[in-house]
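[1] Any chance you could fold what I've pasted below:
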Amino acid sequence: MKAVYIVIPAYDEEKLIGQVVQDVAKEGFTSIIVVDDGSSDTTSQAAQSAGAIVIRHRINRGKGAATRTGIEAAVQLGADIVVTMDGDGQHSPKDIHAVIQPIMENKYEVVLGSRQISKGAMPSHKIVHNKIANTITLLYSGIRVQDSQSGFRAYSRHACTLLDTTSDSYEYESEIIRLIAAHKLSYVEAPISTLYTDYSTSKLHKQDIS
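    Okay, the predicted model is just below:
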């Protein structure tokens, strides 16, 4: 059985991170790494109490940096597959099974979770924003994908060792796609469900204007 590690970057997520960790564990995935990206609240304590391995950045370095830290730690701990997902509750842990399956079957090295494939999974204003980002990513990488900004992804161990990212912020997702092309990694998109609450939407708005 391949070792699956779940990496969750988190910044000031004390309200939901504990529940997210518990929900992931309920799906049978207990190797969970939360990277607290310099939170000013009790994100670390909440994640640790819920059973996660916690790595803490002393300062807020950005989602890309936090994700990279988590992936590197997972590989060092022996992960065969690494799944990344957000810590604000918008991703369903039930979808982990679907995003790892193509890698478990040795069909692909990277699986990109896509909200665009799942009808109704993304608010209309996010669809417009995402289409613009998809076009920029296409020009940047040469790869056309339906959801270039999704943080819900799965990687084989081999892919993790090749994706030598440098982006620290939200451009990280697009950089990954460029590196998939550069290293000629096999990839596929998989539909994921997304729960947009007032809480997660407010955080997304902050990301859009930052």
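[2] going forward, measure contacts and count neighbours with C-alpha atoms only.
    OK.
[3] which residues in the chain form strands?
    4-10, 32-37, 53-57, 81-84, 110-114, 153-156, 187-191 (DSSP state E).
[4] got CSV for the ones you listed, with distance to N130 and mean neighbour count too?
    Shown next, in CSV, are these (distance: least, C-alpha to C-alpha, whole Å; neighbours: other C-alpha atoms under 10 Å):
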stretch, distance to N130, mean neighbour count
strand 4-10, 21, 28
strand 32-37, 25, 28
strand 53-57, 29, 18
strand 81-84, 19, 25
strand 110-114, 11, 26
strand 153-156, 16, 26
strand 187-191, 15, 19
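[5] Ok, which of those strands comes nearest L16?
    strand 4-10 (10.0 Å; C-alpha to C-alpha).
[6] And that closest one, what does it pack against?
    strand 32-37, helix 63-76, strand 81-84 (3 or more C-alpha pairs under 8 Å, 6 or more residues apart in numbering; DSSP states H and E).
[7] Would you format the strands of the chain as CSV with distance to A74 included?
    Formatted as CSV, the strands of the chain follow (distance: least, C-alpha to C-alpha, whole Å):
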stretch, distance to A74
strand 4-10, 6
strand 32-37, 7
strand 53-57, 10
strand 81-84, 7
strand 110-114, 16
strand 153-156, 11
strand 187-191, 20
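[8] Looking at those strands, spot the one closest to T137.
    strand 110-114 (13.8 Å).
[9] Which residues does that closest one contact?
    99-100, 102-103, 146-147, 150-156, 159, 185-192 (C-alpha atoms under 8 Å, 6 or more residues apart in numbering).
[10] Quick one: distance of it to the chain centre.
    Between the centre of strand 110-114 and the centre of its chain there are 10 Å (C-alpha atoms, centre = their mean, to the nearest Å).
[11] Strand 187-191 and that strand, what's the angle between them?
    Orientation of strand 110-114 against strand 187-191 (axes from the mean of the first three to the mean of the last three C-alpha atoms, to 10 degrees) gives an angle of 30 degrees.
[12] contacting residues around the closest residue in space to V54 that isn't next to it in sequence?
    Nearest non-adjacent residue to V54, counting by C-alpha to C-alpha, 6 or more residues apart in numbering: V34, 4.9 Å away. The contact partners of V34, by C-alpha under 8 Å, 6+ apart, come to V7, I8, P9, A10, S44, A47, A52, I53, V54, I55, G70.
[13] mind listing what's buried in the biggest helix by length in the chain?
    Longest helix in the chain, counting residues (DSSP state H): helix 124-141. Judged by neighbour count using 16 or more other C-alpha atoms under 10 Å, the buried positions of helix 124-141 are N130, K131, A133, N134, T135, T137, L138, S141.
[14] Now the second one, please; I'll put the structures next to each other:
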Amino acid sequence: MDSHQKQKIVIVMPAYHAEKTLKDTVRSIPKGCYDEIILVDDCSTDNTVETARQLGLSVFTHEVNKGYGGNQKLCYQEALKAGADIIVMLHPDNQYDAQLIPYFTGFVEKGVCDFMLGARIRTRKEALKGGMPLYKYLSNRMLTLIMNVVLGQNLAEGHSGFRVYHRRVLKTIAFKDNADDFSFDAELIAQAVYHGFKLGDAPMPVRYFSEASSISFKDSSVYGLKILSTLGKFIMTKWRIKKSPLFKRASSDDEVTD
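    The predicted structure follows:
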């Protein structure tokens, strides 16, 4: 692509029961910083779909609940089909500060990074004051440290739900074979590192409130174990001990046609 040609930016929203927060989320996005917003609804029983259509979003729905990771898969497939050069994942729960989207996409547009994450944690005081539960803060710190050591990265946080990808990342990684649950996110990071993409992050203020999506303590524990499993597969594949299919390149069948 010509470096002077405007790149198409598509925001994707994996949604589940987001009726109460969707309008505020969309209205908080700066005008002119995107070309299209795609919302994929994962069998919500509220009016998420109707609200999204009223807001003029491109809406896709699942007939059965696919899970957080499964929902993202369709988000990315549809964004690539729409010709997106840069894909922003923004949760429709109004938790992340959407005003910073142009800042994050700038890193990818300029080629500084291929994959950007919004880091919710800068200092312990700031994270806890913002409403992050203590158990989540502690587990986040520990898992991020382990991820950085294993993957050779220096991320402030490896578990953020705010992400910006260049299309080549999602065209290279066989993400359709990833987990359908929350561990999908960690798998994508490990896959991006394995395939040599440049990762970066920057501070992203967040809000914790009753309507914001969250993960329970039990699910957090399972998530942590699955991350460790993913990192184990990364080590085994990197050192050619036992190759995991998680790190294969997307085949012609996996790739999304434009």
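[15] if we can go back for a sec, lining up the contacts of V34 of the first structure with the second structure, which overlap?
    Counting by both residues aligned by TM-score structural alignment, their matches' C-alpha atoms under 8 Å, the second structure reproduces these contacts from those: V7, I8, P9, A10, A47, A52, I53, V54, I55, G70.
[16] wait, G51 of the first structure sits on V21?
    Yes - with contacts counted by C-alpha atoms under 8 Å, G51 of the first structure reaches V21, the gap being 7.2 Å.
[17] More neighbours: which of the two?
    A side-by-side neighbour count of G51 of the first structure and V21, using other C-alpha atoms under 10 Å, places V21 first with 28 against 18.
[18] Could you list which residues are in contact with the aligned residue in the second structure for that one?
    The alignment partner of V21 of the first structure in the second structure, by TM-score structural alignment, is V26. Contact analysis of V26 of the second structure by C-alpha under 8 Å, 6+ apart lists P92.
[19] how much space between V26 of the second structure and G69 of the second structure?
    In this structure, V26 of the second structure and G69 of the second structure are 22 Å apart, going by C-alpha to C-alpha, to the nearest Å.
[20] and the helices and strands packed on strand 4-10 of the first structure as TSV, adding distance to S114 of the first structure?
    Output for those, formatted as TSV (distance: least, C-alpha to C-alpha, whole Å):
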stretch	distance to S114 of the first structure
strand 32-37	22
helix 63-76	18
strand 81-84	13
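[21] Out of these, the one nearest K107 of the first structure is which?
    Across these, K107 of the first structure has its closest neighbour in strand 81-84 (13.1 Å, C-alpha to C-alpha).
[22] Report the mean deviation for that closest one after fitting onto the second structure.
    Its aligned residues in the second structure lie a mean 0.3 Å from strand 81-84 of the first structure after superposition (mean C-alpha distance after the TM-score superposition for the first structure).
[23] So which bit of the second structure is that strand matched to?
    Strand 81-84 of the first structure lines up with residues 86-89 of the second structure when matched by TM-score structural alignment.
[24] How about residues contacting the matching stretch?
    For stretch 86-89 of the second structure, contacts defined as C-alpha under 8 Å, 6+ apart pick out 7-14, 76, 79, 101, 105, 108-109, 161-167.
[25] got a list of what C33 of the second structure touches?
    Residues counted as contacts of C33 of the second structure (C-alpha under 8 Å, 6+ apart) are I9, I101, P102.
[26] And G51 of the first structure, by the same measure?
    By C-alpha under 8 Å, 6+ apart, the neighbours of G51 of the first structure are V21, Q22, T30, I32.
[27] What's the match for S174 of the first structure in the second structure?
    By TM-score structural alignment, S174 of the first structure lines up with A186.
[28] What is the end-to-end distance of stretch 187-197 of the first structure?
    This stretch, stretch 187-197 of the first structure, spans 30 Å end to end (C-alpha to C-alpha).
[29] roughly how far out does that stretch sit from the chain middle?
    Using C-alpha atoms, centre = their mean, the mean C-alpha position of stretch 187-197 of the first structure is found 11 Å from that of the whole chain.
[30] same check, this time on stretch 191-201 of the first structure
    With C-alpha atoms, centre = their mean, you get 14 Å for stretch 191-201 of the first structure.
[31] And for stretch 63-71 of the first structure?
    9 Å.
[32] Now do S44 of the second structure against C75 of the second structure, distance only.
    Distance of S44 of the second structure to C75 of the second structure, computed by C-alpha to C-alpha: 16 Å.
[33] actually F234 of the second structure, sorry about that
    Counting by C-alpha to C-alpha, the gap from F234 of the second structure to C75 of the second structure is 25 Å.
[34] Tell me who's in contact with T137 of the first structure.
    T137 of the first structure is in contact with I143, R144, S148, S174, I177, R178, counting by C-alpha under 8 Å, 6+ apart.
[35] Next, the contact list for the first one, please.
    I143 of the first structure sits next to T137, I177, R178, A181 when contact means C-alpha under 8 Å, 6+ apart.
[36] what about burial for the residues you listed, which qualify?
    Judged by 16+ other C-alpha under 10 Å, buried ones among those: T137, I177, R178.
[37] Let me have these in TSV, adding distance to S210 of the first structure as columns.
    TSV is the format used below for these (distance: C-alpha to C-alpha, whole Å):
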residue	distance to S210 of the first structure
T137	19
I177	22
R178	22
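[38] ok, these vs K15 of the first structure, which is closest?
    The closest of these to K15 of the first structure turns out to be I177 (C-alpha to C-alpha; 31.0 Å).
[39] And the helices in the second structure, which stretches?
    19-27, 48-54, 67-81, 101-109, 124-129, 134-151, 167-172, 184-194, 217-238.
[40] In a markdown table: those helices, plus distance to Y208 of the second structure.
    Shown next, in a markdown table, are these (distance: least, C-alpha to C-alpha, whole Å):
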| stretch | distance to Y208 of the second structure |
| --- | --- |
| helix 19-27 | 12 |
| helix 48-54 | 20 |
| helix 67-81 | 19 |
| helix 101-109 | 19 |
| helix 124-129 | 10 |
| helix 134-151 | 12 |
| helix 167-172 | 29 |
| helix 184-194 | 20 |
| helix 217-238 | 16 |
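[41] Figure out which of those is closest to H91 of the second structure.
    In terms of C-alpha to C-alpha, the element of those nearest to H91 of the second structure is helix 19-27, at 8.3 Å.
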